[in-house]
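Asker: Sequence plus predicted model, see below.
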Amino acid sequence: MREKLGFLGILWLFLMFNSSFGRFVVEKNSLKVTSPESLKGVYECSIGNFGVPQYGGTLIGTVVYPKANQKACKTFSDFDLSFKSKPGGLPTFLLVDRGDCFFTLKAWNAQNAGAAAVLVADDRIEPLITMDTPEEESASADYLQKITIPSALVTKDFGGKIKKALSNGEMININLDWRESLPHPDECVEYEFWTNSNDECGPKCDSQIDFVKEFKGAAQILERKGYTQFIPHYITWYCPDAFILSKQCKSQCINHGRYCAPDPEQDFSTGYDGKDVVVQNLRQACLFKVANESGKPWVWWDYVTDFAIRCPMKEKKYTKECADQVIKSLGLDIKKIDECIGDTEADVENPVLKDEQDAQIGKGSRGDVTILPTLVINNRQYRGKLDKGAVLKAICSGFQETTEPAICLNGDMETNECLENNGGCWQDKTANITACKDTFRGRVCECPVVQGVKLVGDGYSHCEASGALRCEINNGGCWKDTRGSQTYSACIDDHSKGCKCPPGFKGDGVKTCEDVDECKEKTACQCADCKCKNTWGSFECGCSGNLLYIQEHDTCISKDVKSEVSWSFIWVIILGLAATGAAGYAVYKYRIQRYMDSEIRAIMAQYMPLDNQGEVPNNVIP
């Protein structure tokens, strides 16, 4: 035991020495006090590394500071205290003091007392820290995975101000906002999962394996459809030069002390060694590399899940032979994976593990990875319970608003704000069209595209169709009415916008178009004998007595005159046609007769001389 503690102490000091050059980033969310006026403003608070932070959302509540059990290290039922909000009341945020027990126990006791969130006031003046789960020796408490309320650490100064305001009888309303806790720049979320193949590290290992099994389906859906880019990572350390030849480093490291992991059972005399864990971690990293190159990175989830089931340390199956059986069953190339792993006994660098060590160092807004397991989403470290629902909520908050995949808008994740009063957005109940769209962070009022036609407007008070075919969608938002078989519309089906009442109507073209009475306005049937009758959208003109209305000339004429004129005109046409026919026939006969006469004379002239011709000599052949 002394040997184990001695080496772990050396390793711990070494890690602390290395981390002093790194950077641990405390992930924060926004805390906004809306009342009283004396505290109104935005304050920083750090997200606890347990519970379920409401990534992408907000939570509004009122603050309560308990009269007893102010450090929340005991159950509040012992003090007959309850913080469950009454129907119609705001949720309760319980303020407790730091000290005397684990942060997780404070949150658990607050949750059991009905609090919706717990605020922990620091007991010292210092920069905010990340509230983490207990060390391994105390991590076996079964309540750890049951904490669901979010938690936040606030500064000692701010906690004191809250207590003072409450003692003065003031009501403190707070809005906890996680909407900007994770960046959400585009339609694809990039996330890393820093994990370990070790399954003998107690409750943390068990919860990690359970998470992989539960999250596998969602992860593969997101990856297959291109919504996410996922990379698994593994933490390793190197052995200090002074201890490379020691028994401890030889059993916990590969490649001559370059890549090390702690002993799984923290006991060098039994079970597997740290170097076994490093080799298996390397195998998983290489498997992902080969699977990714073949266009199937999601197979990593299948391998890790199957390996945990088929090759556990407890059954002494944590071996290469068992791993190869799993790899073979998944149809991956074992030879390529072995080539990637390389010689773990050689005194050389391993390219894959070297990259893993480099990736541990924080870049940009991301701090160093020092906690296992850790999720990094859009280059920001996730804080909270390692749970399928909580992690999926965090990943979904990384999508640009309105681009979330369907898996982010299922019954458990969707905000459903459009169900109440249509979210305050525009809608056309008749056409069943709405501008309200549920997103992961809440609703947005955005004019939709319907049947390929884009509706334009502010999304709140109006949306109208635009472009070609706009009249096919809700008639372009214009007036339209049908009476009998006649339909009139104020929409013009072209690229124009707006609405205009058709001829025969007047109005705004949107809500109303009223029939114009052309008869009253003296715009039709204006001749002396004309009679005007108004119709819907038009008019009819007639004449009194035995008169006929001529629309082209807006005049009335006698029906009898028209008849006489018509028959006289017809007889003139008939006689004209007859005369023309007779004259044509006479010309025809005359021309035919002359033609025939000339032909006959020509024939006869060939055989006998005519009176006007002389004798033809015998030697002349006709």
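Answerer: That came in fine, so what should we check first? Remember, it's a predicted structure, so these values are computed and weren't measured experimentally. Numbers count the residues shown, from 1 in each chain.

Asker: Only C-alpha atoms from now on, for both contacts and neighbour counts.
Answerer: Fine.

Asker: For the helix or strand where A285 lies, buried residues please.
Answerer: Under the criterion of DSSP states H and E, A285 resides in helix 274-293. Using 16 or more other Cα atoms under 10 Å as the burial criterion, the residues of helix 274-293 that qualify are 274-292.

Asker: same question, stretch 374-389
Answerer: Buried-residue list, stretch 374-389, by 16+ other Cα under 10 Å: 374-389.

Asker: now swap in stretch 305-324 and tell me
Answerer: Applying 16+ other Cα under 10 Å to stretch 305-324 flags T305, D306, F307, A308, R310, C311, P312, M313, Y318, A323, D324 as buried.

Asker: Just the ones in strands from the buried residues of stretch 374-389, please.
Answerer: Under the assignment DSSP state E, the buried residues of stretch 374-389 contribute T374, L375, V376, I377, R380, Q381 to strands.

Asker: Structure two is appended below for comparative analysis:
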Amino acid sequence: MELPGSEVVGLFLGFLLLSVAPRSSARFVVEKNSLRVTSPDKIKGTYDSAIGNFGIPLYGGSMAGAVVYPKENQNGCKEFSDFSVSFQSKPGALPTFVLVDRGDCLFALKVWNAQKAGASAVLVADNVEEALITMDSPEEDSSSAKYIENITVPSALIEKSFGETLKKAISGGDMINVNLDWREAVPHPDDRVEYELWSNSNDECGVKCDMLMEFVKDFKGAAQILEKGGYTQFTPHYITWYCPQAFVMSKQCKSQCINHGRYCSPDPEQDFSTGYEGKDVVLENLRQLCVFKVANETKNPWVWWDYVTDFQIRCPMKEKRYNKECADGVIRSLGLDVKKIEKCMGDPNADSENPVLKEEQNAQIGKGSRGDVTILPTLVVNNHQYRGKLEKGAVLKAVCAGFEETTEPTVCLSIDVETNECLNNNGGCWQDKTSNVTACKDTFRGRVCECPLVDGVQFKGDGYTNCEANGPGRCKINNGGCWSDSRDGHSYSACLDFGKSKCQCPVGFKGDGVKTCEDINECKEKKACQCPECSCKNAWGSYECTCSGDLLYIRDHDTCISKHSVETKSAWAAVWVILIGLAMAGFGAYLIYKYRLRSYMDSEIRAIMAQYMPLDSQAEIPNHMNEERQRNRDDRHWGLAAVDLMFEVFTAG
């Protein structure tokens, strides 16, 4: 049966939602806390109230306050600042509990508006006479997500009749004091707290997925301390659905389910045509369950927290790494047996029940006081569903409330829940045991795998399987991960600080430069000592050539020559050096002689010419000398001719 794409998606998701508690009638249990009125006397007593599924209930504790009912904005759907109303209690006064009416907007929005106005707790009066329900957080959108995660005050829903009683007393001028008590919200039947987290490996479902992932990372350190000390028993769970029999062979069921429609999960993008499919999510959920089972068999169940946080970091959907190959890499880094986990997972294509997932579907059905699990994520403590925000401090209070007073472990009495996870198997991170360099860093949230900075050298890599030193100085740290060796007082290294190749065998060796560099036998490979008189002897990383008789080997020319000829050539070379030196000295002396002779002639010529021609610097001759100058004019021509002749004679010499 084929239907249009959008109708099939809507219909199929509808069936999935209807089949949350397979083959049974769903039963949702409302978790309650105690609300006790201490004054006035006419309404004094204890009343039921239902814990809200957001904010931070004070599990294991109690809170006293005075109830107020606003004259305006009584349903709390608008900001109280618009009405100039503040619920901030004065110093020394009891905290303010704001009473608002149900209806017209989301429960969470009412509580958020009251919190912003200064309320310490919020009571919501039902507007119909019915059994109490749990005030759930809405499906987050861009607007509600901004305030849901920031709600920190506790809230509770009260019955309509009790709400009317409170309003009547307030209008009559009575001061109403109440006490909210969460001390018995979590039972404590024995000295060990049992708790479970119902979650999903899908990381592309919006705000709720982001909130769950952040909680797992934050809570991991405290959870592992409690588990290693034997104080708690933690069990992870995953919700799956079954495909209705009429749709088992449909394209949609085949893409969202495994084991012929028995175990399904909605498409991460709610689009059957692209991206990851629901069956991808089911398989990873199954893998995480088997990781817990295999780790539990080795008495290390807390390794589940390491696997889940590492998988979120290394194998996200948005980077297209949400797959078996990436998951197996995480499993190996934690020292778990991949084959055992694969055996636990079974065959997803088999037309039969999967024991692990079948057990999960049965666990979804409420037993005793817990009720069916229908909301993701859900935390269950001592068989009671936790109500409130998934936040490290709040959840730790709820878990610790499961211990009898004075029997709780020290981790419940202190905010110090840190533990150095790098001490055990290096936290599953990369480590170079040779140089004792590790990518494991211990933080208050647990360990992180991050390539280190060592002596100014930055390592780069994913931090889990590899980290490599980069840049100048890398060869100083474990030889940059390259080959190196020393023999007979000689050391060689294949490490290069720069260049395309980081590891390259030095001259005289061959190999990959990382694990091996083998000596090249230059003699055997006929790369040296090719002359007839040569004799070759191989050495590690080099070679040695000798010549027969009194011959001398010249390495640059790969030849042998007579030592006598070398000495003769050396003598003639010395003679030639002396001769060339004498020639250069004579030529230099000649140049100096020519220069000095020319300077002397210039001075003599200027003296002779000064007698026949006045220089520009001489003063004008008086007029009575004109006749004498005229008589000598003819003589000047003869003098100039004589000067010219003399100049030619000297320059010719």
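Answerer: Happy to help now that I have it. Remember, predicted model here, so these are calculated numbers, not experimental data.

Asker: circling back to that earlier point, just the closest of the buried residues of stretch 374-389 of structure 1 to P150 of structure 1, please.
Answerer: G384 (8.1 Å; Cα to Cα).

Asker: Could you check which residue of structure 2 pairs with the closest one?
Answerer: Using TM-score structural alignment as the criterion, G384 of structure 1 maps onto G388 of structure 2.

Asker: Run through the residues that contact its match.
Answerer: Applying Cα atoms under 8 Å, 6 or more residues apart in numbering, we find G388 of structure 2 in contact with I51, G52, N53, F54, G55, I56, P57, A394.

Asker: count of neighbours near the residue nearest to K392 of structure 2 when sequence neighbours are not counted?
Answerer: In this structure, K392 of structure 2 finds its nearest non-sequential neighbour in F219, 5.3 Å apart by Cα to Cα, 6 or more residues apart in numbering. Taking other Cα atoms under 10 Å as the neighbour definition, F219 of structure 2 ends up with a count of 22.

Asker: so F219 of structure 2 touches L390, yeah?
Answerer: No. Using Cα atoms under 8 Å as the test, F219 of structure 2 is too far from L390 to be in contact (9.5 Å).

Asker: show me where the stretch 151-300 of structure 1 has helices.
Answerer: Using DSSP state H, counting those that start in this stretch, the helices of the stretch 151-300 of structure 1 run over 156-167, 203-224, 247-252, 274-293, 299-310.

Asker: Nearest to A121 of structure 1 among those would be which one?
Answerer: Between the helices of the stretch 151-300 of structure 1, helix 156-167 lies closest to A121 of structure 1; by Cα to Cα that is 5.1 Å.

Asker: In structure 2, point out the residues matching that closest one.
Answerer: Helix 156-167 of structure 1 maps onto residues 160-171 of structure 2, going by TM-score structural alignment.

Asker: go on, stretch 257-269 of structure 1?
Answerer: So stretch 257-269 of structure 1 is aligned with residues 261-273, judged by TM-score structural alignment.

Asker: Redo the contacts of G388 of structure 2 as CSV? Include distance to V20 of structure 2.
Answerer: CSV is the format used below for the contacts of G388 of structure 2 (distance: Cα to Cα, whole Å):
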residue, distance to V20 of structure 2
I51, 23
G52, 22
N53, 19
F54, 22
G55, 26
I56, 27
P57, 27
A394, 28
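
Asker: Can you tell me which of these is nearest A607 of structure 2?
Answerer: Distances from A607 of structure 2 to those, taken by Cα to Cα, are shortest for A394, at 115.8 Å.

Asker: Please tell me how far the closest one sits from E408 of structure 2.
Answerer: A394 of structure 2 sits 16 Å away from E408 of structure 2, going by Cα to Cα, to the nearest Å.

Asker: re the thing from before, will you turn the helices of the stretch 151-300 of structure 1 into JSON lines that also has distance to D263 of structure 1?
Answerer: Shown next, in JSON lines, are those (distance: least, Cα to Cα, whole Å):
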{"stretch": "helix 156-167", "distance to D263 of structure 1": "39"}
{"stretch": "helix 203-224", "distance to D263 of structure 1": "14"}
{"stretch": "helix 247-252", "distance to D263 of structure 1": "6"}
{"stretch": "helix 274-293", "distance to D263 of structure 1": "4"}
{"stretch": "helix 299-310", "distance to D263 of structure 1": "18"}
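
Asker: and of those helices, who's closest to D347 of structure 1?
Answerer: helix 247-252 (12.4 Å).

Asker: With structure 2 overlaid, how far apart is the closest one on average?
Answerer: Comparison of helix 247-252 of structure 1 with structure 2 after fitting gives an average deviation of 1.0 Å (mean Cα distance after the TM-score superposition for structure 1).
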